[in-house]
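A.B. asks: pasting the sequence and the predicted model now:
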Amino acid sequence: MSNSASDRSPIPGTVWQARGRHAGTSSEDVLRRTLRRHKDGRILDDFAEPPVPQDTAGRVFEARWRVDGAVPVRARLTLPPPRDRADGRAWLLVAEAERPWEDNWPSPATMFWPDEDDVPWDHHHAVAGLRLRDINPLPEDDKAMRRVFRDAARGSWSVHLVVHEAMTPDERGRLPLARLLPPGLRHRVLEHRAAPHQLRAVNWALRDQGVEVPRGGAVLLPPQPAPDGYDATEYAVRSVFLDGSEPAELLDALRRFTALPKPAPEGAAEALADLRDNWTLLTLEEELARERGLVAMYAEALEAMTRSRDLYREAAEKAHEALAAYRDAPAPPAERPAPPAASAASPMRQFTRTFARLTGGAKGSRTRGGDDSDGVKGPS
């Protein structure tokens, strides 16, 4: 089976997903404290930490809550085994609602992680130095800038936004645009910021992406691979005012961009299947529904086994009947052996025939000769 991005299924509209890295220590304790605080505050309906195999250092956390007062959301955050303590702890989060996701719903990330600047849970999962909730200034070196775009966008779980400053912004303009986004987009967008003098360099670095950032504007990096009919110009914003006001044009582009049918990043399909198949935080109604489903499945399997057994028994009975009929039938009359086929005349047989003919001729000559001698009288 191919693992290329073009072969992966698109992300369902009911799913919210993110991936990052907690650069601090004691990631499990931070998660447990946050989940407990949200449950005590009735933000969450419940949470759980399902057991994992004893031979793994990974952890799993589940939480469920409701949005709009009635729409259930189930979410599962996984901490893979740590690779390097100095590098922090990677995490992967998938949430699924019972209807298509809306941007004004709370961010699932803040159900698990505290939404505080001093807790560094929002680092990029692959590229060091990039953060979801902060401005990420582009490097001065052109090649390093190009490498940032290439590494960040490869198989990324985030939406990458490149913003060019037309002029040096004031204090309000130096705040990240993420804080102005609706909660459902806030922790899915990673903002790259280009200084006023970097316009030519940033557009050179973006050539491989097939996009350009307008002066004083912004552009969204295309997904890899881009969907059919994708037009990069539709996701370029000509003006982004860095004055603390709501970027309405940028929000519109972001909403249209996130609504595109994009292939799930690597590992997302497995995480979603894990959420659906191994979910443990069930309500009483869900437990009853699951038990009914298991009973129905076992009944169907038993019925299939019974049908197979009956078919096997019927086939065996027919085979026994055929065998008995074969044994009771009279034996067919023996066939008379066919005479041997005449073989071609051999040299010995020809010699025998010739010898018999010669022998027969010699006997006839002697018989005729005797008769003549008896009939001749001698001189008197």
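C.D. replies: Right, received. Where do you want to start?

A.B. asks: from here on, just use CA atoms for contacts and neighbour counts.
C.D. replies: Fine.

A.B. asks: regarding residue 78, what is its secondary structure?
C.D. replies: Here residue 78 is strand, with the state taken from DSSP: H, G, I helix; E, B strand; the rest coil.

A.B. asks: ok, and the closest non-adjacent residue to it?
C.D. replies: Excluding its sequence neighbours, the residue lying closest to residue 78 (CA to CA, 6 or more residues apart in numbering) is residue 60, at 4.6 Å.

A.B. asks: pretty sure the one you found is in a strand, no?
C.D. replies: Yes: assessed with three-state DSSP, residue 60 lies in a strand.

A.B. asks: second structure for comparison follows:
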Amino acid sequence: MRSENIALENLNDIVNFCHKHNLKAYLTTNILVYDNELKLMRKIIEESKRAGIDALIVHDLATIETAKEFSIPFHISTQCNVSNSLSARFYEKLGAERIILARELSLERIKEIKRNLTKTEIEVFIHGAMCTSISGRCYFSQDICGSEEKSANRGNCEQPCRRRWWVREESGNEYIYDGVRFMNSRDLCTIAHIPKLIEANIDAFKIEGRMRHPHYVDIVTKTYREAIEAYYNQTFTKKKVGWWVTELKKVYNRGFTPGFYFKRMTEEDHQHISPTNLSHFRYIRVGQVDKYDSNTKYATISLDNGYLTKDDDLIIMGNNTDTYIHQEAKEIRYNGKFVNKTPRGTKDEEVKIELKIDDTAIGEGSDKVYVFTDKTYDKKVYSL
């Protein structure tokens, strides 16, 4: 389950939604732009201006020039790999409101760049996927796929670095890491170092989450928000760090590394065994929403792939709706009575239940109900 790119006609509604909830809306326009795409790029920026976007995240100088023409604030993308003070000051003179620094910088180098800027803000990545071949500038995917559209520089990397590789040089020698994922970096995780990052006078923290599942965004942002607030409340402890890391490990991850903040990355910072998710938790679809009563706040749900138990960690969302609800199963009714566990539903024999929903943002007929769990239940019914 992944997010999708937004449609241009929905941009105005999305910006309004963000502003209604006191959030800033930034539009990422950081791919390389070719001549035949300049009109489309201009149209996107025009629509962004009309929608009231707060800033564009940019890479190509043509995009920067057009953003300035429409007087839209712009942030320099990590695609520009700003790694020193001179480069940072160049973009400051161009009018950049913020610079998203390269992931490959140490904390000391970040501090040095910050000291040499007068008004431009800096932003750094604190969590998410890492690239081995210089963030966002890698041509490995394009070369392997034989298409310039399958490129990190075009926002469409096929991630061949996550695969197993057998390396043999022309004389026939093979390397000891043959058959392992020697380019597969672990995910960046800095939850334990939030105090040091805040004290470095960094203006904004960035979580890599483009195209991520809403539940991933929910858990990761909430966890880091708790860590940041704990710092300012003077309640940040090692015990809490352990709990936060446990929460982060529940959602998609390739194992964790602090990245380049305190040392150069080594073999220990790569995940050689698994190409993708190390989390033991999975999303188990157990049914779908039939209808919702806004007066009683109960949803009627058809279970066709398992059962619900009181206190199950639930996610309700739809493929083509805006619904995203994350809550525990607190009040479950079956045949008009409260139950701690429902009968098992199957495709041949669905079970109708009623579930108390905490949020009114729910659709009917297309919203699916998932249990988020590390339990296997009955393998004949649940596909993990």
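C.D. replies: Nice, I can see it. Computed from a predicted model, the values in this text were never measured in an experiment.

A.B. asks: would you pull the TM-score for this pair?
C.D. replies: The TM-score (TM-score structural alignment, normalised by the length of structure 1) is 0.21; 135 aligned residues with a CA RMSD of 6.7 Å.

A.B. asks: coming back round to it: any figure for the gap between the residue nearest to residue 78 of structure 1 and residue 325 of structure 1?
C.D. replies: Distance of residue 60 of structure 1 to residue 325 of structure 1, given as CA to CA, to the nearest Å: 66 Å.

A.B. asks: just residue 292 of structure 1 next, same as before
C.D. replies: 49 Å.

A.B. asks: re earlier: number of nearby residues for the residue nearest to residue 78 of structure 1?
C.D. replies: 17 (other CA atoms under 10 Å).

A.B. asks: I figured it hits residue 77, correct?
C.D. replies: Yes: at 5.9 Å, residue 60 of structure 1 counts as touching residue 77 under the criterion of CA atoms under 8 Å.

A.B. asks: residues near residue 111 of structure 2, how many?
C.D. replies: Neighbours of residue 111 of structure 2 (other CA under 10 Å): 18.

A.B. asks: that's a helix at it, yeah?
C.D. replies: Yes: assigned with three-state DSSP, residue 111 of structure 2 falls within a helix.

A.B. asks: that one and residue 196 of structure 2, how far apart?
C.D. replies: For residue 111 of structure 2, the distance to residue 196 of structure 2 - CA to CA - is 11 Å.

A.B. asks: residue 128 of structure 2 too?
C.D. replies: Distance from residue 128 of structure 2 to residue 196 of structure 2, by CA to CA: 18 Å.

A.B. asks: got it, and residue 241 of structure 2?
C.D. replies: 14 Å.

A.B. asks: who has more neighbours, residue 128 and residue 196 of structure 2?
C.D. replies: Between residue 128 of structure 2 and residue 196, counted using other CA under 10 Å, the more crowded position is residue 128 (21 against 12).

A.B. asks: that one against residue 188, yeah?
C.D. replies: Yes: using CA under 8 Å, residue 128 of structure 2 is in contact with residue 188, at 5.1 Å.

A.B. asks: any idea whether the closest residue to residue 28 of structure 2 other than its chain neighbours is helix, strand or coil?
C.D. replies: Nearest residue to residue 28 of structure 2 in three dimensions, chain neighbours excluded: residue 57, at 4.6 Å (CA to CA, 6+ apart). At residue 57 of structure 2, secondary structure determined by three-state DSSP is strand.

A.B. asks: count the residues that sit near residue 57 of structure 2.
C.D. replies: 24.

A.B. asks: hmm, it is touching residue 63, no?
C.D. replies: No: look at residue 57 of structure 2 against residue 63 with CA under 8 Å: they stay out of range, at 9.3 Å.

A.B. asks: shared neighbours of the two, which are they?
C.D. replies: Common contact partners of residue 57 of structure 2 and residue 63 (CA atoms under 8 Å, 6 or more residues apart in numbering): residue 29.

A.B. asks: helices of structure 1, start to end?
C.D. replies: Assigned helices in structure 1, in chain order: 27-40, 109-112, 142-153, 183-186, 199-205, 248-258, 268-277, 284-328, 347-374 (criterion: DSSP state H).

A.B. asks: distance to residue 135 of structure 1 and mean neighbour count added to those, as CSV?
C.D. replies: As requested, the helices of structure 1 are arranged in CSV below (distance: least, CA to CA, whole Å; neighbours: other CA atoms under 10 Å):
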stretch, distance to residue 135 of structure 1, mean neighbour count
helix 27-40, 24, 17
helix 109-112, 19, 22
helix 142-153, 14, 17
helix 183-186, 13, 20
helix 199-205, 16, 19
helix 248-258, 16, 16
helix 268-277, 26, 16
helix 284-328, 43, 12
helix 347-374, 111, 10
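
A.B. asks: same list (those) but as TSV, adding distance to residue 219 of structure 1.
C.D. replies: Shown next, in TSV, are those (distance: least, CA to CA, whole Å):
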stretch	distance to residue 219 of structure 1
helix 27-40	34
helix 109-112	25
helix 142-153	13
helix 183-186	16
helix 199-205	11
helix 248-258	9
helix 268-277	25
helix 284-328	44
helix 347-374	104
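
A.B. asks: nearest to residue 16 of structure 1, out of these?
C.D. replies: Residue 16 of structure 1 lies closest, by CA to CA, to one member of the helices of structure 1: helix 183-186, at 8.2 Å.

A.B. asks: secondary structure element for residue 122 of structure 2?
C.D. replies: strand 121-128 (DSSP states H and E).

A.B. asks: kindly apply the preceding question to residue 231 of structure 2 instead.
C.D. replies: Per DSSP H and E: helix 214-232 holds residue 231 of structure 2.

A.B. asks: so what angle separates the directions of that helix and strand 121-128?
C.D. replies: Angle between the axes of helix 214-232 of structure 2 and strand 121-128 is 120 degrees (criterion: axes from the mean of the first three to the mean of the last three CA atoms, to 10 degrees).
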